[in-house]
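Undergrad: Sequence and predicted structure are below.
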Amino acid sequence: MSRILRFSLAATLALSFTSMSVAQAEPERGGVINVAMIGEPPTLDPMVSTADMVGTITQHIFETLYTFDSKWQLVPLLASAMPTLSADGKTYVIPLRQDVTFQNGQPMTAKDVLASLQRWEKVASRGRQTAEKIVEISSPDEHSIKIVLNQPYVPLLSLLSLNNSAAIIMPEAQTKQTPLTEFVGTGPYQLKSHQPDRFIQLTRFAGYKSPEGDANGYGGARKQYLDEIRFVPVPDPNTRVEGAASGQFDYVDSLPVESYEKIKSGKDKPVMIKSFGWPTLVMNTRQGIASNPLIRKAIQAALAPQDMMTAAFGSPEFFTVDGAMYPKGSIWYTEAGTSAYKPMGDTAKAQQLLKQANYQGQPIRILTSRQYEFHYKIAQVAEAYLEAAGFKVTLDVQERASLTKNRTDPKLWDMYVSHSPFLPEPTLIGVMSDTLPGWWVSDKKHAAVQAFNSETDPQKRIALWANVQKAIYEDVPLYKIGNFNALAAQSPKLQGVEPSPWPYFWNAYLTK
């Protein structure tokens, strides 16, 4: 399998999500869709957040220089072409499109792009991660950006493309705002109204200039058939299920997989995204009880991923128990280090490690939420196995927006439940950054990651990734639990939506 993510629809979904052929009639413009999200986003500034919910919403407002096509290859978005790269791999010259207008009517210039990237270096976790490799960003002329690195850094373009902790381009004056008070981008839809805990209303941007070419994943044509997109926070998963079954929403994100049969018989139809991603327990390596490597090893030994995944996803048709950071079939799949991953855990080993660590009964504080119901179920099972090994555990259940804020404070937690889609470039995984919550920093990590990121030969990079995965298992900055399929629901009237980890609604349209 050459693609990292394998997208498929439930058999009952009688919709076409492939790009429209030339022979098809152009869909009619018009209509409003309501999209049920897991909750209220903590921010609408995608530079400062790694939350998938923030990226899903704001990718309609803001754009990046590059993005990913349907095969997870990099393609230009606000850049006019792929960059020119120097022979030593340290200098990128990025040509800029000259037909782009911001939603305030101003043309996009190299000054705007330069100021945006400089803000990204300062306020975005992935920007700060990248800044360590950047000597200078400049605009040699009105139509290009030059990035000079201190060493070859292969993930650069992927980091410039991702929609969370995102290198979005905004007007130069707006880059002075932290936090953002205006939300002006170049995207196909613009922010009209944000009523917290009610809805985020986006309307068609009349001055939008789409990239050329056919629709191709997040790349290519971005057509604005819909008049309006409303993102509605629905934090209770059962309410999202009932809303999908009754047809209250046009698209419902992140449904519990055990609701599949109910959704299948309801008005909206299920969308199953196979091999979607992986849930994790992220460790606080900076402060508190989990900053002790032996304690993290004891946690690793105590946990039982088979029971955690069963509780979270029910039937094995919705998950696999696998310790590798990427699924079988991915070019990044490797079993390096995974001997420490025990499907049913090893309580005796965990107890031995606790004794070595001189554990004195300090509580392990686990942050979780119920907006993603599977996060909560994973936390409950983790609590039981940790207590069986001798830990004291405090389960701290919070609203998702509060959790994403509180996890940035190392004083407030020891572990938190998270998940991620399988990302096309491993360096995009949060734990690869020194500055993301968890704050994994070690000589072992830096040696493995630097070798991986500076290697330009694709085949050699695959081998070097095995060393990074091995370092993750040895230092235990996170615990990878398994692989899972994701479930969403969609109205039969809504077409043109490609199943994807961050659903997008340009190119989507309503039928009568």
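TA: Everything's here; your move.
Undergrad: switch to C-alpha atoms for all contacts and neighbour counts from now on
TA: Noted.
Undergrad: Count the neighbours of residue 106 for me.
TA: Counted by other CA atoms under 10 Å, the residues lying close to residue 106 total 11.
Undergrad: same thing with residue 195?
TA: If you count neighbours by other CA under 10 Å, residue 195 ends up with 10.
Undergrad: Please apply the same query to residue 180.
TA: With other CA under 10 Å as criterion, residue 180 counts 15.
Undergrad: And it, which helix or strand is it part of?
TA: Using DSSP states H and E, residue 180 is not contained in any helix or strand.
Undergrad: Which secondary structure state is assigned to the closest residue in space to it that isn't next to it in sequence?
TA: Nearest non-adjacent residue to residue 180, counting by CA to CA, 6 or more residues apart in numbering: residue 45, 6.4 Å away. Of the three states, residue 45 takes coil under DSSP: H, G, I helix; E, B strand; the rest coil.
Undergrad: Check it against this one:
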Amino acid sequence: MVRSSAFASRLLAATGVLLLAACSSAPAPAGSSEAGSTFVVATAGEPDTLNPVLNFGVDGASLIFDGLVTRDVKNTLVPALAVELPVVSADGRTVTAKLRDGVTFHDGSPLTAADVVFTYRAVLDPKVDSTLRSDLEMLTSVTAPDPATVVFTLRYAYAPFLQRLTLGVVPAQLLSGQDINKAAFNRKPIGTGPYRVESWTTGDRLVLAANDTYWGGKPANRKLIVAFVADDNVRAQRMRAGEFDAAELPPKLAAAFDTAAGYTVQRVPTADYRGVMLPLGHPVTGDLAVRKALAVGVDRSAMVTGVLAGAGEPAYGPIPPTSEYADPSPAGKPSADTATATALLDAAGWAPGADGIRARAGQQAAFTLMYPAGDSLRKELALAVTADARKIGIKVSPEGLTWDAIDTRITKDALLMGFGTPYDPDFVSYKLFGSQFAGQGYFNPGSYRSPVADKALQDGRDQADPAKRRAAYATFQQQLAADAPWVFLTYLQHTYVVKDGITGVSPRVEAHEHDVANSLWWNINTWTRQ
């Protein structure tokens, strides 16, 4: 769940837009060394840090750092800092990685196994405020028997461990002995990636310069500027004004560029879902009949058409249709079925009042639905849920709030949330729906508890056999559909507008989190202009 400091950015009152000093919309003179050498992209989200240990770009494609492995255009794991995919022992508890020769950090210092060891030990250090620590709870030790070899020892076999090795590696010599939580490195880091940080102006832009000694080959362009523009409409206006080469936009705003000359709209498939988290401790949403009535009563197809402008598909669970672990059976659940929804409520004793709102034992069928006030897409989805719920006699009160305000109420009130990963179902679902994480902030805020789901989630991470993993996640998805702790609404397509004449754009299935890292520009070091 991204909570971005970019929402603190402000517009200049005199112009209504915040112009980038280094990115005039006027093209460089033909034949000049600057022509075509800089790409400017725009996103709503801004990271809080640029340190992978503190959760920046941990799934790869951060552009500044590399992990031992990375993902290609099909999200298949391929070697990065490791010369080949790390080797897993027969018992699944030892993983050995051999480093690529000749890799250097941006400051020219060589990458060694000691840097990899330091990176992972820093994540495990309880003094470091890393949200990744629970992701590596299976890791007991990381050692370097020689400068080119790293050995990971696991407490137990963990099927998707290699996918955790996308974590960007940081240089030990620059962070050893420091308070990593407050290190200057977090804003001006040194990595091994295709770009180095030139400057970062909070609320405005991040400027990245080409790393000409990049082990993967010299970038095809000299500079990348990432503009942070929180307001969707302003971002669209500036894209139309020619300030950006590519911009992330909500579906409706992106659709307006379909008929505009000089632009291409990229609709990228994702694992990024939106849904209503329903707290089980609430007197209304804690009732199974209410939750199931909402799950069958909402009109997902109308949301895809009306809210997403067609850029998405209905969602019935947290594992995306693009995943080999997706269970097709939840997709057969009814949607916009008011007859079934009202029958469920009738049977549970929720009777309609004079105003059409149901009640039971003096409790009105009403609850608040929170959403982040700055997110126009979630607002529209919240309003759609409100309208659909009213049709079956449930009163939903949508409320746009700051993230700080949401934090204080997340275990008590429903929330329009977003999550999702295309990589492995364990990555998000284990924390989001596991009983052991109940009530722990954004991990399992609704306090969902199910022994069946818990066992299935555990089996999914314990089993190396793909068939057994598929069976485990099918059980999990079916149990989740039966309990309905969330009302899943839609899977999004992430929509971007790109200027014509740019080559090398290669969309791949994206995760929920995408801004500087893991966006359409994951491979922008290979982009060129015609």
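TA: Structure's in. What do you need? This structure is a prediction, so every number in the text was calculated from the model and none was measured.
Undergrad: before we move on, the earlier item: pretty sure the residue nearest to residue 180 of structure 1 contacts residue 182?
TA: No - taking contacts as CA atoms under 8 Å, residue 45 of structure 1 lies outside contact range of residue 182: 9.4 Å.
Undergrad: Looking at the two now, which is surrounded by more residues?
TA: Taking other CA under 10 Å, residue 45 of structure 1 and residue 182 do not tie; residue 45 has more neighbours (24 against 13).
Undergrad: Please report how far the more buried one lies from residue 175 of structure 1.
TA: Separation of residue 45 of structure 1 from residue 175 of structure 1 (CA to CA, to the nearest Å): 11 Å.
Undergrad: What of residue 126 of structure 1?
TA: 17 Å.
Undergrad: Repeat that for residue 258 of structure 1.
TA: Counting by CA to CA, the gap from residue 258 of structure 1 to residue 175 of structure 1 is 44 Å.
Undergrad: So these two - more neighbours on which side?
TA: residue 175 (21 against 14).
Undergrad: Confirm that one sits in a strand?
TA: No - when three-state DSSP is applied, residue 175 of structure 1 is found to be helix, with no strand at that position.
Undergrad: which residues sit in contact with the residue nearest to residue 436 of structure 1 when sequence neighbours are not counted?
TA: Nearest non-adjacent residue to residue 436 of structure 1, counting by CA to CA, 6+ apart: residue 125, 5.9 Å away. By CA atoms under 8 Å, 6 or more residues apart in numbering, residue 125 of structure 1 lies in contact with 48, 165, 433, 435, 436.
Undergrad: Same question for residue 350 of structure 2.
TA: Residue 350 of structure 2 neighbours (CA under 8 Å, 6+ apart): 358, 359, 360, 365.
Undergrad: the strands in the stretch 151-300 of structure 2, which residues?
TA: Ranges of strands in the stretch 151-300 of structure 2, per DSSP state E, counting those that start in this stretch, are 195-201, 205-210, 223-228, 246-249, 263-277.
Undergrad: CSV for the ones you listed, including distance to residue 409 of structure 2?
TA: Formatted as CSV, the strands of the stretch 151-300 of structure 2 follow (distance: least, CA to CA, whole Å):
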stretch, distance to residue 409 of structure 2
strand 195-201, 32
strand 205-210, 32
strand 223-228, 28
strand 246-249, 29
strand 263-277, 12
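Undergrad: Point out the most buried one among those strands.
TA: strand 246-249 (a mean of 26; mean count of other CA atoms under 10 Å).
Undergrad: Onto which residues of structure 1 does it map?
TA: Mapped onto structure 1 using TM-score structural alignment, strand 246-249 of structure 2 covers residues 251-254.
Undergrad: Give me the mean distance between the matching stretch and structure 2.
TA: Stretch 251-254 of structure 1 differs from its equivalent in structure 2 by a mean of 1.5 Å after superposition (mean CA distance after the TM-score superposition for structure 1).
Undergrad: count of residues packed around the closest residue to residue 334 of structure 2 other than its chain neighbours?
TA: Computed as CA to CA, 6+ apart, the closest residue to residue 334 of structure 2 that is not its neighbour in sequence is residue 296, at 5.5 Å. Residue 296 of structure 2 sits with 22 neighbouring residues when counted by other CA under 10 Å.
Undergrad: With residue 429 of structure 1 instead?
TA: Neighbours of residue 429 of structure 1 (other CA under 10 Å): 16.
Undergrad: Then the one 3 residues further on?
TA: Burial measure for residue 432 of structure 1: 21 neighbouring residues, criterion other CA under 10 Å.
Undergrad: just residue 367 of structure 2 next, same as before
TA: 19.
Undergrad: same check, this time on the one 5 residues further on
TA: A count of neighbours around residue 372 of structure 2, defined by other CA under 10 Å, yields 21.
Undergrad: same thing with the one 10 residues further on?
TA: Under the neighbour criterion other CA under 10 Å, residue 382 of structure 2 is assigned a count of 24.
Undergrad: And for residue 293 of structure 2?
TA: By other CA under 10 Å, neighbour count at residue 293 of structure 2 equals 24.
Undergrad: Setting aside sequence neighbours, what's the nearest residue to it?
TA: Per CA to CA, 6+ apart, closest to residue 293 of structure 2 is residue 341, 4.2 Å.
Undergrad: The one you found in helix, strand or coil?
TA: helix.
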